[in-house]
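In: I need the structure of the sequence given here:
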Amino acid sequence: MISDETVSHELLVESDDAGSRLDALLARSLDIPRTLASSLCKDSHVQVNGRTIAKSLKLKAGDRLHVTIPPQRDPLEIKVEKVEELKIIADDDDYVVIDKPVGVAAHPSPGWVGPTVVGALMAEGYNITTSGAAERQGIVHRLDVGTSGLMVVAKTERAYTALKRAFKERTPTKIYHAVVQGLPDPLEGTIDAPIGRHPGHDWKFAVLEGGRQSVTHYKVIEAFGRASLVEVHLETGRTHQIRVHFSAFGHPCAGDQTYGADPKLGAALGLTRQWLHAKKLGFNHPVSGQWVEYESQYPSDLEGAVELLRNGEY
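Out: Below is the predicted model of the structure:
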């Protein structure tokens, strides 16, 4: 199936993105695969300062980009394919808990042609509940494509109903670990600031008056000088909440150039995405009501960055 929609975007290259490759900036800013970003350049769907660009190039601050994304795969079509890096943490009669790798979306969406949690579980033979939207079968909460870690997916109708209600009522415990630039002051606290869609960039979010209530609790676990490892407890679950809050706080997630991270530090740490991992997940069992908890280890890229920070090798 093919979608009949063409989507256009206008982007302004900010000083923090100066020197970035065109395809890398497009992938990061529009949350699309790097391969799609490259093909858009190759197929003359990108203009820089009014000139059509057929290959990638280094960008300058102030460059204006016009991007046209032609019709892609129907966003409702689930691409069934295995994801070798996706780990099954728990396989219950009513749900499955997975450790999602970076580069995998929770479910299909417009413009995304990469692997999804829904498609990967189907490829492994899981029978996921059909509750909810067709393309979001069993999905009761989400992680960004660039964020790794724990997710629970409902396998039955009763689990979907119970877990969806639980996440709406904020009863599950969601604990993330993040490496943020600098040292937050105080070392433990709460960021309570409303979040809404960024007024100048439709792919970003920002702290805005009139935005949706967003509350993030944090505690510094380890300080390295230029960066700190923090434990984050989400009270609410807004899109990009941790990234937006720590950026507004003056301590963006390392490697997160979309929200103002230092590209030199990210490169020194070998990061190609934000250092953010869904570390722990706890919730009441959707049938028995018993409290269950799960924990995930850091993937190799994030673990390697922490070791470099601990050893001062950056």
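
In: okay, CA-based contacts and neighbour counts for the rest of this
Out: Fine.

In: and Leu86, how many neighbours?
Out: A count of nearby residues for Leu86, using other Cα atoms under 10 Å, gives 18.

In: distance of the residue nearest to it when sequence neighbours are not counted from Gly210?
Out: Nearest residue to Leu86 in three dimensions, chain neighbours excluded: Lys100, at 5.4 Å (Cα to Cα, 6 or more residues apart in numbering). Remark: distance between Lys100 and Gly210 (Cα to Cα, to the nearest Å) = 33 Å.

In: When the two are compared, which one has more neighbours?
Out: Each of Lys100 and Gly210 has its neighbours counted (other Cα under 10 Å); Lys100 has more, 28 against 10.

In: just to revisit the earlier point, my read: the residue nearest to Leu86 touches Leu150, true?
Out: Yes: counting by Cα atoms under 8 Å, Leu150 is a contact partner of Lys100 at 6.2 Å.

In: Another for comparison:
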Amino acid sequence: MEIIEKIVQPENQGVRIDKWVAQLQNDWSRTQIQNWIKKGLISVNGKQVKANYKCEEGDRITICVPEPVELDVVPEKMDLDIFYEDKDVIIINKPRGMVVHPAPGHTKGTLVNGLLYHCDDLSGINGVLRPGIVHRIDKDTSGLLMVAKNDYAHEQLARQLANKTITRKYVGIVHGTIEESYGTIDAPIGRDKKDRQKMAVVDDGKQAITHFQVLERFQAYTFVEFQLETGRTHQIRVHMKYIGHPLAGDPKYGPKKTLPIVGQALHAKILGFKHPRTGEDLQFESPLPADLVNLLTMLKREEIG
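Out: The predicted structure follows:
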């Protein structure tokens, strides 16, 4: 168990203890921290407090970080939409609403559970919880995802990602009418300073580059194609909010008044890369899911009507 001690500085006077601790480490969630507080793993000046305790200047905060517990990931039979498969790679067309890999509190029904049932030779580079997962797409983003079936393939694909040679194109519907026909957003992304559960464009963030091209304009929305040059968490969602055109349906970065869709209207449409063993150029294209087709049909009818 790791023990961390910190002193509250003047600028954090009055901040809730759970929020203050969450700022110390990017991968600590508020829910996780509140659980630690309940278990007595976080104390203030040697005394236990509640999650809503307001920090005071000079408080000595002690955090006893428990050892991570590996989850038992159980294979589950699923009807996976497999676009391509060989001894090295699987290309999956993920439906909207499916989580890619297990996490505390969400250990069933993920893509990894289904992959483990489908085959037992996934890459082990990312450990028990993320076997074979080279890159991710968000739970409520649909579309193409590549999975490595062995460590060699994983290393080769990861290198292509790092070298920015993998083609990843998305399509989505955003709020407002984008006047430019195409453009590039080059703005660094990191944790939101005010809400650690969100990402944001921040000065000290990691480089993030998104290219976009307008496909069709409507009265209050725009249908857009995005191409990722980098792959930061929530990159397209954050960048589009940053330029004032958040994705329709986005529960985290968009407005509440939006189109009738569960989750952001975003689809990973095209995925291209060199085969990790043969070097052959491969490219796959996923058709628009029914929910996006229905939204576009609705928007076109409103334009006519």
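
In: now the residue mapped onto the residue nearest to Leu86 of the first structure from the second structure: how far from Lys257 of the second structure?
Out: In the second structure, the residue paired with Lys100 of the first structure is Lys94, using TM-score structural alignment. Separation of Lys94 of the second structure from Lys257 of the second structure (Cα to Cα) stands at 26 Å.

In: so stretch 169-187 of the second structure corresponds to what in the first structure?
Out: The counterpart of stretch 169-187 of the second structure in the first structure, using TM-score structural alignment, spans residues 175-193.

In: And the contacts of the matching stretch?
Out: 207-208, 213-220, 223, 225-234, 245-246, 251-254, 261, 275-281 (Cα atoms under 8 Å, 6 or more residues apart in numbering).

In: now with 6 Å?
Out: 214-220, 226-233, 251-254, 275-280 (Cα atoms under 6 Å, 6 or more residues apart in numbering).

In: Likewise for stretch 216-231 of the second structure?
Out: 168-177, 208-215.

In: corresponding residues in the first structure for it?
Out: Against the first structure, stretch 216-231 of the second structure falls on residues 222-237 (TM-score structural alignment).

In: in the matching stretch, what's buried?
Out: 222-224, 227-237 (16 or more other Cα atoms under 10 Å).

In: Among the residues you listed, which one sits closest to Glu303 of the first structure?
Out: Of all those, Leu229 has the smallest distance to Glu303 of the first structure: 11.3 Å, by Cα to Cα.

In: Is that closest one within a helix or a strand, and which one?
Out: Per DSSP states H and E, Leu229 of the first structure falls inside strand 227-234.

In: That strand against the second structure, how far on average?
Out: Strand 227-234 of the first structure differs from its equivalent in the second structure by a mean of 0.5 Å after superposition (mean Cα distance after the TM-score superposition for the first structure).

In: Tell me the first helix or strand C-terminal of that strand.
Out: Reading on from strand 227-234 of the first structure to the C-terminus, the next helix or strand found by DSSP H and E is helix 241-248.

In: Specify the angle between that following helix and strand 227-234 in degrees.
Out: Helix 241-248 of the first structure runs at 130 degrees relative to strand 227-234, counting by axes from the mean of the first three to the mean of the last three Cα atoms, to 10 degrees.

In: if we look at helix 241-248 of the first structure, which residues are touching it?
Out: Taking Cα under 6 Å, 6+ apart as the rule, helix 241-248 of the first structure contacts Ala206, Pro252, Tyr259.

In: Please apply the same query to stretch 111-126 of the first structure.
Out: Ile32, Ile78, Lys79, Val80, Glu81, Lys82, Val83, Val104, Ala105, Ala106, His107.

In: Count residues in the vicinity of Gly182 of the first structure, would you?
Out: Gly182 of the first structure - counted by other Cα under 10 Å - has 18 other residues nearby.

In: Can you give me the distance of it to Arg226 of the first structure?
Out: Counting by Cα to Cα - Gly182 of the first structure and Arg226 of the first structure are separated by 5 Å.

In: what residue of the second structure takes the place of Tyr160 of the first structure?
Out: Superposed on the second structure with TM-score structural alignment, Tyr160 of the first structure falls opposite His154.

In: What strand or helix carries its match?
Out: Per DSSP H and E: helix 151-162 holds His154 of the second structure.

In: after that helix comes which helix or strand?
Out: Counting by DSSP H and E, what follows helix 151-162 of the second structure is strand 167-175.

In: mean per-residue distance, that next one to the first structure?
Out: After superposition onto the first structure, strand 167-175 of the second structure sits on average 0.5 Å from its aligned residues (mean Cα distance after the TM-score superposition for the first structure).

In: Quick one: average offset of the helix or strand that that strand is followed by versus the first structure, please.
Out: Toward the C-terminus, strand 167-175 of the second structure is succeeded by strand 182-186 as the next helix or strand (DSSP H and E). If you overlay the two and look at strand 182-186 of the second structure, the average distance to its match in the first structure is 0.4 Å (mean Cα distance after the TM-score superposition for the first structure).

In: Neighbours of the counterpart of Gly119 of the first structure in the second structure, how many?
Out: Taking TM-score structural alignment, the alignment pairs Gly119 of the first structure with Asn113 from the second structure. Using other Cα under 10 Å, Asn113 of the second structure is surrounded by 24 other residues.
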